[in-house]
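Student: just to be clear, the model below is a prediction. Sequence and coordinates:
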Amino acid sequence: MGSSASSKGTQQITPVTVKPQHEVVGATPTTQHEKQLTVVRKCIAFLKIATSTGGNAVRLNESDDASKFQKFSAKRELLLPGFIKSLEELHVTDDYTTDTAMENLLTVCEMSNVADNETANMLISKRYPELFVKIWKAVYDDKMYESNELERQYIVFNLLKQATISFTHVACRLCTEMGTQRYGIIPLMAKEFEHPLMNQEALKHGMKKAVWDSPRETLKKMVNILANIIRKDIDNKNVFRQANVVHHLQDLLNCRFLIMRAKALFCLVYLINDDENEALNTTNDNIKFVLKVLGKCLDEPEHYCEHYTYSAAVVMDGICFLAANDNNKVNLVKNDIVPKLITMMTTENLAEKRSASRAVWKLAFHPDNKENFKNNKKLIEVLTNLSNVETDAATLNACKTVLWMLDEDNGVQKTRAKTAKNRDKDKSEANELGKETVLDIESLNGDEFDVNSPAKHVMISYQWGVQTQMIRLKQHLKKAGFNVWMDVDNMGGSTLESMAAAVEQSAVVLICFTEKYKNSPSCRTEAEYTYKLQKPFIPLRLQEDYDPDGWLGIMIGTKLWVDFSISKTLDENHKKLKQLLGDRGRICEENQPDNDCSLNNPGAPESEVKRPNNFHRASVSIKQPKPPANAREVASWSTCQVSSWLAAHGLSELKNRLEGYNGQRLLGLKTIATDAPDFFFTEIKKDFGFKSLLDIVKFKQALDEII
């Protein structure tokens, strides 16, 4: 094995003489000793190639030729029987240093080279996380970095890591499983940071050139695995933090080896909170380094840098998390990320287009960047072109939303203006005829809700990770007589247009927050549009122990939230939510007891959920309401227009009381009514001289009609 030394001068390991791989393959062992050497040589040859190339795993893109996929699919089929047999034998083995065990582990490594998402996720049913822990504990020894007697343990240890790097690179479900507390994998791996050969001084005085068996290389493998696991499922973030991974990775940012800095940084961006992000990036050094790595990737023909073992798409995914912090957003643009984004959005690589368009979307939330983007003709040209011709839904949605945010997407604005015009026309015709409008109640069932309907609704804004809970909440509210809108299937038609119309027509928005909600550009777009229109909103917490931070913390401010993250308090919190909603978004009275709610029978399909009697038929006659006033229009009202608004609602007697109130002040009054209802009702009775409860109700209903 290769040599490594700590600052005190550790014992060197005598390297095994290994012939080139083509010679090893053709060799025929004649003695038991030669046969044993052959197994060791084959394993070392595999690890040498993996080290020199950044891993043997095949990198396939969705845009690759079909023949390439077929080629590696055929290879997987060929390896599959031996792969499954090897896993089964490894599970019942106690000594992993035998020839048979090492051959089996090498077979697993060979499959990891060509594994796709389906094959790698199959490892869950094959109990791979359990096997990983068993092999690690069986072979790990503090002295194996320096002892010749522990050579085989060290080889097995590195084979296990190399296979796991490749599997976790492609498998989301496997990463979720390995990152949970159940197996203790993260704390087990984190302990290796504490080995004397892994500290900064030892790494600094180690070998300059990376070889497969240096401590630096085995540490790099470990960080690779950690990065893959957290990148694929950030829900396991607390497991990493409890294992002190953040502290260890921060130490590596000072490592003299740039590749170790890169590995540590691209793992950290998924683990740190907003405050730590601020402290980590007090200078532009990390931003510049990340963009340097991205540039190295883009310089390569396939946009993959073997030195850093990263593709441009993976680097951009990390940048998206780095951009969660507003200061980082500005610094990324100041350090010329835009040309790199344009390069990635104009390639045929689908993963690159997705990650780059998502990054542009995230960066566009900062006002300084918005102005920069508006003045960048090339960027606008690329965004416009993709919004017209792109077939990938994620990329298309990102580009159209950015243009909408920049007020550059005239197509969307015109479509929405036309839709609004048609709604106004329908209302006008209904009013002129003096008829009641028949509304299809089935069209008000949340995800099937017709956004052109004049009826107001409760909008559920959430991130996809909690969709199951939100569907149950939707059923509960519908059963209580509320008209609920919820995006279940990426919305009908244009995602952007549907979202905007849904917010505009809402009586109140439920902000169902988790950390993933905070990091999602789609969720932030919904939330900020809600805030911009001064819509009433009620925060619901869906992730235990998560307190909103960053932009979400600023938006929620001192508002009290209803905690839906703890199952044992759900019944109590449903009652709280209905109290907070009041009559906003309600279209009929509740007439079913709470204990019949589908939340207590989560397996029941929506079609079996009992509804109030007046939901039984497909349609019901509802009096057509007055056209609601739009908050953006109200904001520009003069005092005279406020007086006209009072008269239109039969509240002319309040003109003198509201003298001096323009549209902005009226919206402020609406905000107080939403955020501090007790204070609102006490003060308006005293200041406005209301003489009856009916007058108060009429005034409050008039305010509620402002959307």
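Tutor: Alright, I've got the coordinates. Numbering: from 1, shown residues only.
Student: only C-alpha atoms from now on, for both contacts and neighbour counts.
Tutor: Fine.
Student: OK, contacts around Asp317?
Tutor: If a contact means Cα atoms under 8 Å, 6 or more residues apart in numbering, then Asp317 has 355, 359 as its contacts.
Student: tell me how far it lies from Arg231.
Tutor: Distance, Asp317 to Arg231, using Cα to Cα, to the nearest Å: 9 Å.
Student: structure two is appended below for comparative analysis:
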Amino acid sequence: MPSHIMLSYQWDDQALVKKIYNRLKDDGLPVWMDIEGGVTGNINDAMAAGVEEAVVICPFMTMAYQASRSCKKELNYADTREVIIVPVMVEKNWEASEWLGLITAGLLWVDFRNAENDEENFEMCIRSLEEEIMFNAGHLLAVEEPPREEVDEPEPSKRCPKRKPGRGFRHALSDLYIHDSGEQIIHAASDSRNTVELSETPGDHCYWEEIKGNGCKYYRNVVTNRYLGFDQSRNQVHTEASPSVSEEWLLLVDQTDQSHQRAVIIKNKHSGRFLAVQNGHLIGLTAYNEGCKWFLV
């Protein structure tokens, strides 16, 4: 049975990937890297085994990675085997294209472009990577509890990543969370809509299960089992008992953000509106501004 997280990289990034490997391993995650005993004997056989035993593969995306024949073979093989892909962006001012852009299209990548500027940035990037791995595959991985040490303060690296019930969204400017209130809306076209509110504190009603659709994602509240939607005619966010075109969303990395807090943009696919907060209310905007920025929590 697949059992590990495979780190797929081009040789130029080996030092960074080795540092990440060590941190993931210290935090109890089962991680695989070619230079850490992963390759013995025939290199093609070893790399194939690495993919075949992977629950998750993390491609460290750069121009050199995209140009590498070996990296292309690895990730294509992983994609063919339907291994979960958690991309890591390393190169600044560049976007994946060609075969790499095709494979990673629509996937939420983790930003390591400024990870090596200082240790605080690196720690935030590691936390983001672990959270994305656990979100996608926490139920498939055997995570070891780090050994406890008799010290007053535990080392920050000795922690056990936990899987959250779903995605939580905290607004970057207001610090408010998207919350399914469960209160019904009276609506002529539908008797099944509920209001969606903003909450000052996180809670179970603020977590949303991500479900893949056809070129989109649906977000179902983990408590109410209702789907997040948007009514363009009323410029109003709601939940429904079953998904339709108004419940189709795109989740994109906010590339303008430099905070390393996992900033994202939530865009309604059907209307093209960006989910935003304005004057304390959820609305859809036709153009992006800072009010459209959300942090994954």
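Tutor: Cool, the structure landed. Source: prediction; values computed, not measured.
Student: quick check: TM-score for this pair?
Tutor: With the length set by TM-score structural alignment, normalised by the length of structure 2, the two chains reach a TM-score of 0.48; 163 aligned residues with a Cα RMSD of 3.3 Å.
Student: now Asn194 of structure 2. Nearest residue, chain neighbours left out?
Tutor: Of all residues not flanking Asn194 of structure 2 in the chain, Gln184 sits nearest, at 4.2 Å (Cα to Cα, 6 or more residues apart in numbering).
Student: the strands in the stretch 201-350 of structure 1, which residues?
Tutor: Counting by DSSP state E, counting those that start in this stretch, the segments of the stretch 201-350 of structure 1 that form strands are 304-305, 310-311.
Student: same for the last one, what does it pack against?
Tutor: Put plainly, it is strand 310-311 of structure 1. strand 304-305 (3 or more Cα pairs under 8 Å, 6 or more residues apart in numbering; DSSP states H and E).
Student: which stretches in structure 1 count as strands?
Tutor: With DSSP state E as the criterion, structure 1 has strands at 304-305, 310-311, 437-440, 457-461, 484-486, 506-513, 537-541, 562-563, 619-622.
Student: of those strands, which approaches Lys414 of structure 1 most closely?
Tutor: Nearest of the strands of structure 1 to Lys414 of structure 1, taken as Cα to Cα: strand 506-513 at 21.1 Å.
Student: and the angle for that closest one with strand 537-541?
Tutor: On the basis of axes from the mean of the first three to the mean of the last three Cα atoms, to 10 degrees, strand 506-513 of structure 1 is oriented at 20 degrees to strand 537-541.
Student: and strand 506-513 of structure 1 with strand 457-461, angle?
Tutor: 20 degrees.
Student: mind putting the strands of structure 1 into a markdown table with mean neighbour count?
Tutor: Formatted as a markdown table, the strands of structure 1 follow (neighbours: other Cα atoms under 10 Å):
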| stretch | mean neighbour count |
| --- | --- |
| strand 304-305 | 21 |
| strand 310-311 | 20 |
| strand 437-440 | 16 |
| strand 457-461 | 27 |
| strand 484-486 | 26 |
| strand 506-513 | 24 |
| strand 537-541 | 22 |
| strand 562-563 | 20 |
| strand 619-622 | 13 |
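Student: quick one: closest of these to Arg261 of structure 1.
Tutor: strand 310-311 (13.1 Å).
Student: distance to Val39 of structure 1 for the strands of the stretch 201-350 of structure 1 - can I get that in CSV?
Tutor: As requested, the strands of the stretch 201-350 of structure 1 are exported to CSV (distance: least, Cα to Cα, whole Å):
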stretch, distance to Val39 of structure 1
strand 304-305, 31
strand 310-311, 30
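Student: what about the longest helix in structure 1?
Tutor: helix 66-91 (DSSP state H).
Student: what residues sit buried inside it?
Tutor: Counting neighbours by 16 or more other Cα atoms under 10 Å, one finds that the buried residues in helix 66-91 of structure 1 are 72, 76, 79-80, 83-84, 86-87, 90-91.
Student: for those, which one is nearest Trp645 of structure 1?
Tutor: Phe72 (69.0 Å).
Student: ok, that closest one - contacts?
Tutor: Counted by Cα under 8 Å, 6+ apart, Phe72 of structure 1 has contacts Val114.
Student: repeat for Ala227 of structure 1
Tutor: Neighbours of Ala227 of structure 1 in contact, by Cα under 8 Å, 6+ apart: 263, 266-267.
Student: as JSON lines, those residues with neighbour count would be great.
Tutor: Converted to JSON lines, the contacts of Ala227 of structure 1 look like this (neighbours: other Cα under 10 Å):
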{"residue": "Lys263", "neighbour count": "23"}
{"residue": "Phe266", "neighbour count": "24"}
{"residue": "Cys267", "neighbour count": "24"}
